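Q: What would the 3D arrangement of this be:
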Amino acid sequence: FSSISWNGSDGFYYSTYEKPEGSLLSAKTDTHKLYYHKLGTPQNSDKVIFGEGQKRRYVGGYVTEDGSYLIITAANSTSGKELFLLDLKNPKSGIVTLVDNMNNDSSVLDHRNGKLYIYTNYNAPNGKVVVVDAKAPQQANWKDLIPESKNVLSPSMGGGYIFAKYIKDAVSVVTQYNYDGKPVREIKLPGLGSAAGFEGRPDEKILYYSFTNYIVPGTIYSYDTSTGSSTIYSKPDVKFNSDDYVSEQVFYTSKDGIRIPMIITYRKGLKRNKHNPTMLYGYGGFNISLTPAFSVANLVWMENGGIYAVANLRGGGEYGRKWHDAGTKLQKQNVFDDFIAAAEYLIKNDYTSPNYLSIRGGSNGGLLVGATMAQRPELFKVALPAVGVLDMLRYHTFTSGAGWAYDYGTSADNAEMFHYLKGYSPLHNIK
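A: A predicted model of the protein is given here:
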């Protein structure tokens, strides 16, 4: 689990775990360290920059665009991390702490003219952008630049601007801001779907972004930062006509009355006769948002008369931290209930019926499918729990499993958590 960040052309920063003793399967990956490798030297002479003498499960480091600062992040779970800073112009000054706890997530977007631009969900569950003097960067000195909104924020920087990429009901909305936090324009996207990119050096006049949805292959656009105009730069050669398909968003009600979005995609002319093979996909965890994306495999499914449905369950990041937390630990059953309610919606509205309905998910989504098939086997004909977390009583005892405890809790926490996990653990409930 490492990225590489270059320090000019002198060398680069990277992270690695200690070589485990004994079993590779059971050894804990709980001591991550950040190293610096100088080009032309052997790896065994690499210096430890962060992580010596303290256990951190996930450590990373990256250099700001202007090469002034090394940003260091450290975490023990998939949510919440510490944030540190090293002045590369004066490395002897030592590592400075920006955030000294793991109660929220923050990351430095960039450094410009002595100021650090930071994304954070500190006191802002949906995220915001703050600015601070690089010489006094502690959290107490942060000032709001782009305040929190009702939509989840994922910002980037390029071309001398900040691009606020929001998720609104699981689709992208992008607003361009200047460095003073003033909105320049809302960017006109090609349609309803997922946009990513809008990154580059401060002096770039043209930036690039990708756009996709369930019936539009991933296409790269060039974007003029001064005029706001977009032009297709590159698109894949996929032999199909998106006009032959329908991709509609619906909202349904879960067991406890919460409103859940779902996008249903199929070939035009399909009749709701209860006999359509339907694949329901979900994830519902780790603050991950399922936004529209194109897949040739799904296209083949739909070409042959299948329906493809994606439900945006609690536990994901579609509506911010509160939405995520509503599907964690002792509230994990909400995720399964949301998924079951999605299936019931498809059946009630005659898209399909239990004999023609399949469910699919991977990793945390594999747990979702495993738990759902154990709880409501009569709702589905086929279940595909890919690489699922299926033993909820012992998952945390192997390799990186303990890092998932923010979402799941562990059987070692207390008796209540043990019995809750045992109540839905697929391995312990399958018949």
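Q: Please make it C-alpha for all contacts and neighbour counts, starting now.
A: Fine.
Q: and Asp256, what does it touch?
A: Counting by Cα atoms under 8 Å, 6 or more residues apart in numbering, Asp256 touches no other residue.
Q: Okay, it and Phe294: tell me how far apart.
A: From Asp256 across to Phe294, the span is 32 Å (Cα to Cα, to the nearest Å).
Q: again with Tyr179
A: The value you get for Tyr179 to Phe294, if Cα to Cα is used, is 34 Å.
Q: just Ser226 next, same as before
A: Taking Cα to Cα as the criterion, Ser226 is separated from Phe294 by 30 Å.
Q: just the strands in the stretch 101-250 of the chain please.
A: Assignment of strands within the stretch 101-250 of the chain using DSSP state E, counting those that start in this stretch yields the ranges 106-112, 115-120, 128-133, 143-146, 152-158, 161-168, 171-177, 183-186, 194-199, 206-213, 216-224, 230-234, 245-253.
Q: and those strands as TSV, adding mean neighbour count and distance to Ile263?
A: Listed next are the strands of the stretch 101-250 of the chain as TSV, based on neighbours: other Cα atoms under 10 Å; distance: least, Cα to Cα, whole Å:
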stretch	mean neighbour count	distance to Ile263
strand 106-112	21	30
strand 115-120	22	29
strand 128-133	22	27
strand 143-146	18	30
strand 152-158	23	19
strand 161-168	23	13
strand 171-177	20	10
strand 183-186	15	24
strand 194-199	22	13
strand 206-213	20	10
strand 216-224	20	14
strand 230-234	14	25
strand 245-253	16	4
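Q: which one of these lies closest to Asp338?
A: Comparison of these against Asp338 by Cα to Cα identifies strand 245-253 as nearest, at 8.1 Å.
Q: For the closest one, enumerate the helices and strands it packs against.
A: Counting contacts by 3 or more Cα pairs under 8 Å, 6 or more residues apart in numbering; DSSP states H and E, strand 245-253 is packed against strand 259-267, helix 333-348.
Q: Following up with a second sequence; could you model it the same way so I can compare the two?
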Amino acid sequence: SRIRVFDLAGRHERDVQLPAIGSAGGFGGRRTDRETFYSFTNFTTPGAIYRYDIATGESHLFRAPNVAFDPADYVTRQVFCTSRDGTRVPLFITHRRDLGDGPHPTILYGYGGFNISLTPGFSVANLVWLERGGVYVVANLRGGGEYGRQWHEAGMKDRKQNVFDDFISAAEYLIEQRIAAPSTLAIRGGSNGGLLVGAAMTQRPELFAAAIPAVGVMDMLRYHKFTIGWAWVSEYGSSDDAAEFANLMKYSPLHNLRAGTCYPATMVTTADHDDRVVPAHSFKFAAALQAAHTGDPPALIRIETKAGHGAGTPVSKRIDAATDELGFLTRELGRGKE
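A: Okay, the predicted model is just below:
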């Protein structure tokens, strides 16, 4: 986040100096208040509360949770890679401060759609990955809301390939910088991000060691015929339109699996009561992947029972899912160091 302070006439007074790269929110209060409070979090900092002195512009820690690790042991930096058409795409890269030379086991995460911005936030599962010497990377792709309306529209409909190009370029950057290697790089995304992972692994299977497309939209020719899918036509287009059919066919993960291809080790995940992205997407993709795939890497599907698209999932099920995914990634990316 970047927080700017203006007076009532609209003149810029100062920027709030945040503790580190991260996400801030709050700053509520009355006009006469001499102080206000804001929350701050990032990839290695659970939500903390800071007191902000309006007169001096200084921030001081007010409340922070007691945790069994030191956030100072980790570092996050923002870098930019160059996409296929020359667009600069930002990445957040987080790892242990004492991490040595690479390549390292790395998770590349993305979404790239529906005007949704990916901002730094804390996750226990991601911290476990970092503690074990892994690298966690978030790519802010076109289609998201990070840079406003034009950034979103650059990843919609017939421009959706830009999103996949951005993600693939991020992977290539990590490999070029020796942060990761094709044998140590995994990709993950959920929902629209599951589509992203499915498209990336079918377009560039040799680039990744593992993939986790979670509750993904995999059948782009029929997605609008199931539950709420019709509401996404403004984002993706519809196969009922001849021109849009041709574009969707080019990247639909289900329809771009090629027989005799060695794909990355894959764990497709879904839930039996998902009425947002119906599990048929994952069922069909997993079956088609298993039929087309050659080589040793496994092609698996994990089906959560009595669960939906993710919201409201109890902690016990979240722990089980994170355990399975981290175990899968540790096993598959560990092969790159054998």
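Q: After superposing, what score do the chains get?
A: Counting by TM-score structural alignment, normalised by the length of the second structure, the TM-score of this superposition works out to 0.72. Behind it: 258 aligned residues with a Cα RMSD of 1.8 Å.
Q: if we can go back for a sec, can you tell me which of the helices and strands packed on strand 245-253 of the first structure is nearest to Lys381 of the first structure?
A: With Cα to Cα as the yardstick, what comes closest out of those is helix 333-348 (11.7 Å).
Q: in that closest one, what counts as buried?
A: Within helix 333-348 of the first structure, the residues that count as buried by 16 or more other Cα atoms under 10 Å are 333-347.
Q: The helix or strand following it aligns to what range in the second structure?
A: The helix or strand immediately downstream of helix 333-348 of the first structure is strand 357-362, counting by DSSP states H and E. Per TM-score structural alignment, the counterpart of strand 357-362 of the first structure in the second structure is residues 185-190.
Q: What's the average distance for the matching stretch when superposed on the first structure?
A: Superposing on the first structure places stretch 185-190 of the second structure at an average distance of 0.7 Å from its equivalents, by mean Cα distance after the TM-score superposition for the first structure.
Q: neighbouring contacts of that stretch?
A: By Cα under 8 Å, 6+ apart, the residues outside stretch 185-190 of the second structure that reach it are 105-111, 171, 194-197, 207-216, 329, 333.
Q: Can you tell me which of the residues you listed end up in helices?
A: Under the assignment DSSP state H, the contacts of stretch 185-190 of the second structure contribute 171, 194-197, 329, 333 to helices.
Q: can you list those residues in a markdown table and add distance to Gln203 of the second structure?
A: A markdown table is the format used below for these (distance: Cα to Cα, whole Å):
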| residue | distance to Gln203 of the second structure |
| --- | --- |
| Ala171 | 13 |
| Gly194 | 14 |
| Leu195 | 12 |
| Leu196 | 11 |
| Val197 | 10 |
| Leu329 | 21 |
| Leu333 | 20 |
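Q: follow-up on the earlier one: out of the strands of the stretch 101-250 of the first structure, flag the one nearest Trp323 of the first structure.
A: Trp323 of the first structure lies closest to strand 152-158 among the strands of the stretch 101-250 of the first structure, at 10.5 Å (Cα to Cα).
Q: How far does that closest one sit from its chain's centre?
A: Taking the mean C-alpha point of strand 152-158 of the first structure and that of its whole chain, the gap between them comes to 13 Å (Cα atoms, centre = their mean, to the nearest Å).
Q: Give the aligned range of it in the second structure.
A: Strand 152-158 of the first structure corresponds to no residue of the second structure when matched by TM-score structural alignment.
Q: returning to what we had before: can you name the two of the ones in helices among the contacts of stretch 185-190 of the second structure that are farthest apart?
A: Leu195 and Leu333 (21.8 Å).
Q: Look at these two and report which has more neighbours.
A: In terms of neighbours (other Cα atoms under 10 Å), Leu195 is the more surrounded of Leu195 of the second structure and Leu333; the figures are 28 against 25.
Q: Identify the residues contacting the more buried one.
A: 189, 213, 216-218, 252-253.
Q: thinking in terms of the whole chain, how far from its middle is stretch 81-95 of the second structure?
A: Centroid separation between stretch 81-95 of the second structure and its chain, computed with Cα atoms, centre = their mean, is 13 Å.
Q: what stretch of the first structure does it fall on?
A: The alignment of stretch 81-95 of the second structure onto the first structure (TM-score structural alignment) covers residues 252-266.
Q: Which position in the second structure pairs with Asp391 of the first structure?
A: Correspondence of Asp391 of the first structure to the second structure, assessed by TM-score structural alignment: Asp219.
Q: Which of the buried residues of helix 333-348 of the first structure sits closest to His324 of the first structure?
A: For His324 of the first structure, the nearest member of those is Val335. The distance, counting by Cα to Cα, is 9.9 Å.
Q: what's the distance between that closest one and Tyr283 of the first structure?
A: Here the distance between Val335 of the first structure and Tyr283 of the first structure works out to 9 Å (Cα to Cα).
Q: which neighbours do those two share?
A: Shared contacts of Val335 of the first structure and Tyr283, defined by Cα under 8 Å, 6+ apart, are found at 313, 368.
Q: hang on, Cys49 of the second structure packs against Phe40?
A: Check again: residue 49 of the second structure is Ile, not Cys. Yes - under the criterion of Cα atoms under 8 Å, Ile49 of the second structure lies in contact with Phe40, with a separation of 6.3 Å.
Q: Okay, and which of the contacts of stretch 185-190 of the second structure map to strands?
A: Secondary structure assignment by DSSP state E places 106-109, 210-214 of these in strands.
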